[in-house]
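Enquirer: dropping a prediction and its sequence here:
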Amino acid sequence: MKALCCLLKRVKEGGYLLGSRIVLRNVALLGKWLWRYHREGSALWHKVISSINGSHSNGWDANTIVRWSHRCPWKAITQVFQEFSKFTWFAVGNGDRIRFWEDLWWGDQSLSSQYPRLFRVVTDKNIPISSILGSTRPFSWNFNFRCNVFDLEIEDLEGLMRSLEYLQLTFSVPDARSWSLSSSGLFTIKSFFLALFHCPNSPSVFPTKFVWNFQVPFKVKSFVWLVAYKKIIQSAKMDWVLPRSISDMQSILFSGFGLSRRGIVLWQAACIALIWVVWRERNARIFEDKARNPESFWDSIFFLASLWPFCSKVFKGIPLIVLQLDWLAACSSDGLV
């Protein structure tokens, strides 16, 4: 534990814990391998990944369902696929590889999203463009519906055929995939990172200041940091049973303490004390066969949640007993105790 604390302390002092930025940077770096996969089909690593995982239904990527353990590098890469695919689009050549319905190649949405009624009644949902339109003009329109289409579907079909009337297929050029965030159409880590950074639905990030700027023992900070990243919970086969994640709990403000600096510090102390005491209680029950009663368990949380703010600059000069009474009163008024 001492070695771990020293390592984390050196990383923190070196300025590498950049919170949300480092998480999104890692996602962008993983996206690079998704881009390289379809462009390096003859590479040995591509063949190994393809032989192990199989191909995705879109024909461009590896299968995103990886049944290996959590230590498999490609499993981490496939978890980025959903974010990565939002910024890719297809340049139509001969239409042999691009899926007519599910790939993004015509307009701002896939045709399955633009014409959901038609998509529901087609037989082959992964059919390529060339199989529907044919190889010559006029187009053959081989939609192959599995049942008769009715008035609404006929109207949608008419609109679809009109929108594709001026589509030009270049039969001597293969289909290609492009990166929508770059004028050159080529993937860059920087463009992916900036898109994720400004995206409201970007991957959840750890509230760095919540832990590292708070006056608690460093081993407690290190532990909470690992818990928030689900390193401890998963390895110990534990489940967090609150409605939201630990990171979410650390990101919100509890109104019972107010929105002042002191109120925020009290909420930080309560969250960290809860996590720390639960972990120590778990270890005591497993390794020492000891279990405290609920009153003693609550007293431990209550004591640490008062002691840590008492040691901070925000509550300098305020007696510990006053903090304990105020903390208890705030929780009682909100129905927590």
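Expert: Happy to help now that I have it.

Enquirer: for the rest of this, base every contact and every neighbour count on C-alpha atoms.
Expert: Noted.

Enquirer: tally of neighbours for Trp276?
Expert: Neighbours of Trp276 under the rule other Cα atoms under 10 Å: 20.

Enquirer: surely it touches Lys219?
Expert: No - the pair Trp276 / Lys219 is not scored as a contact, 10.1 Å apart, by Cα atoms under 8 Å.

Enquirer: now do the buried residues in the lengthiest helix in the chain.
Expert: Across the chain, the longest stretch assigned as helix under DSSP state H is helix 261-287. Of the residues in helix 261-287, those with enough neighbours to count as buried (16 or more other Cα atoms under 10 Å) are 262-277, 282.

Enquirer: same deal with stretch 310-329?
Expert: Neighbour-count burial for stretch 310-329, counted by 16+ other Cα under 10 Å, picks out 310, 315, 320, 323-324, 327, 329.

Enquirer: next one: stretch 24-37
Expert: For stretch 24-37, by 16+ other Cα under 10 Å, it's 24-25, 27-32, 34-35, 37.

Enquirer: of all these, which two lie farthest apart?
Expert: Leu24 and Tyr37 (20.5 Å; Cα to Cα).

Enquirer: chain center to stretch 283-302, what's the gap?
Expert: Centre-to-centre, stretch 283-302 and its host chain are 34 Å apart (Cα atoms, centre = their mean, to the nearest Å).

Enquirer: let's bring in a second one:
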Amino acid sequence: MPRVVSLRLEKIQRDFLWGGGALERKPHLVNWDTVCMDKRKGGLGVRRLSILNRALLCKWNWRFAIERENFWRHVISRKFGEEEGGWSSREVRESYGVGFWKEIRKEGALMQNKVAFLVGNGRRVKFWKDIWWGNFPLCNSFPSLYAFASSKEAWVEEFWDTSGVEGAWSPRFSRPFNDWEVEEVERLLLTIRGARLSPLMEDRMMWKVTSNGSFSVKSLYNDLSSRRAGLFPHGLIWNPSVPSKVSFFAWEASWGKVLTMDQLKKRGWAVANRCFMCCEEEESIDHILIHCSKARALWDLLFALFGVCWVLPYSARETLIEWRGFMLGKKHRKVWKAAPLCLFWAVWMERNRIAFDNEDFSVHRLKNSFVCNLWVWTKSIVNEGPLTLPSFLDWLGAR
């Protein structure tokens, strides 16, 4: 896929995510690299098309290595030739080689450090240069011995001596050993002594990234897009009991990227930054959801319903990370995990009524919204027959 095409498609994805089906131009609140991270790391799991395209192209290099009898492989092999061992085609260098296989062959470099070999007869695996015993090529593990190896391109089979009863390893070198090199040779033989050749079995390529040794586009994509990230409460945010729009809001709040007054000011808006609910402090998402005196009343209600005493952390993200519920039973813990997202949503909806509908703050409406939503979202978890709102509240307190 040409780079300009992938960039255009990703722009359409971004505009759809933040602007909706009409592709309206609206603020892109979270960096696209963050959006494309795995959900466990704090992203939305959206695939980067450029990386996905490379992983898909690389799959054809894997298929070339293992599908030796397929017709398409014979065609490619006859046209471009094979590297020694037959695991890959030769690099396409000719001016006429500007088609699809030239681009596929380029992406074969992605496999270089991610494959190992399961040795059978040893005829297609390099003794020094391929990873066939241990996690690194022997030329890297024993560089001083590799420097005077008799053949740096030798196959594994060439160093296997079948004259004994069980066979033994007999690597060859270009000169006699010096005294200080004997110990290194002994270490080499000790390292590979557990390896044995099976004359009737073909050598096999193994994909190191997966546990079963088979290539997958997903595993390569994840490896290429790996990015360090701090703790993120993905399990709590993407709760199946909670509506997806609420989970998405909690995800935005965890990154501090909700369009509160402080964010509008950062984007150049000339607005007075004041919390719509308490009218006492500057508005930020952490203030609205955690520190606002009006929201605190809702937190007090939540803790009273579960009979829990807890000190709230500084931010919404830290609150979700620390929201464990170890002291509760299994069913109560499931409701407990949905409770902070329900509270976040109730507070945000109340804030928006004040900001956009010119309504006055109502603590009764805030608490009623929270309790009713929590009941509707989680009553299926309780699974104790028809559950009215009063009986649901009684059940919460009877943990």
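Expert: Everything's here; your move. Because the structure is predicted, anything quoted here is derived from the model rather than measured.

Enquirer: TM value for the aligned chains?
Expert: For this chain pair, the superposition-based TM-score is 0.52 by TM-score structural alignment, normalised by the length of the first structure; 204 aligned residues with a Cα RMSD of 3.5 Å.

Enquirer: can you tell me which of the buried residues of stretch 310-329 of the first structure are in helices?
Expert: Short answer: those in helices (DSSP H) are 310, 320, 323-324, 327, 329.

Enquirer: tell me how many other residues crowd the aligned partner of Ser214 of the second structure in the first structure.
Expert: Matched to the first structure by TM-score structural alignment, Ser214 of the second structure sits across from Leu186. Leu186 of the first structure: 13 surrounding residues under other Cα under 10 Å.

Enquirer: and what of His332 of the second structure?
Expert: 20.

Enquirer: measure it to His234 of the second structure for me?
Expert: 20 Å (Cα to Cα, to the nearest Å).

Enquirer: what's the answer for Ser174 of the second structure, then?
Expert: 58 Å.

Enquirer: more neighbours: these two, which one.
Expert: Comparing Ser174 of the second structure with His234 by other Cα under 10 Å, the one with more neighbours is His234, at 21 against 10.

Enquirer: now, among the ones in helices among the buried residues of stretch 310-329 of the first structure, which is nearest to Phe193 of the first structure?
Expert: Phe310 (40.2 Å).

Enquirer: hmm, Ile321 and that closest one touching each other?
Expert: No - in this structure, Phe310 of the first structure is not within contact of Ile321 by Cα under 8 Å, at 9.5 Å.

Enquirer: distance from the lengthiest helix in the second structure to the middle of the chain?
Expert: When the second structure is parsed with DSSP H, its longest helix is helix 330-357. Distance, stretch centre to chain centre, for helix 330-357 of the second structure: 28 Å (Cα atoms, centre = their mean).

Enquirer: now the element after that helix, going C-ward?
Expert: Next in sequence after helix 330-357 of the second structure, counting helices and strands by DSSP states H and E, comes helix 363-382.

Enquirer: what span of the first structure lines up against the very next helix or strand once past that following helix?
Expert: Next along the chain after helix 363-382 of the second structure, taking DSSP H and E as the criterion, comes helix 389-397. Across the first structure, nothing matches helix 389-397 of the second structure (TM-score structural alignment).

Enquirer: between helix 389-397 of the second structure and helix 330-357, how many degrees?
Expert: 120 degrees (axes from the mean of the first three to the mean of the last three Cα atoms, to 10 degrees).

Enquirer: now do helix 389-397 of the second structure against helix 363-382, angle only.
Expert: Using the same axes, to 10 degrees: helix 389-397 of the second structure against helix 363-382 is 70 degrees.
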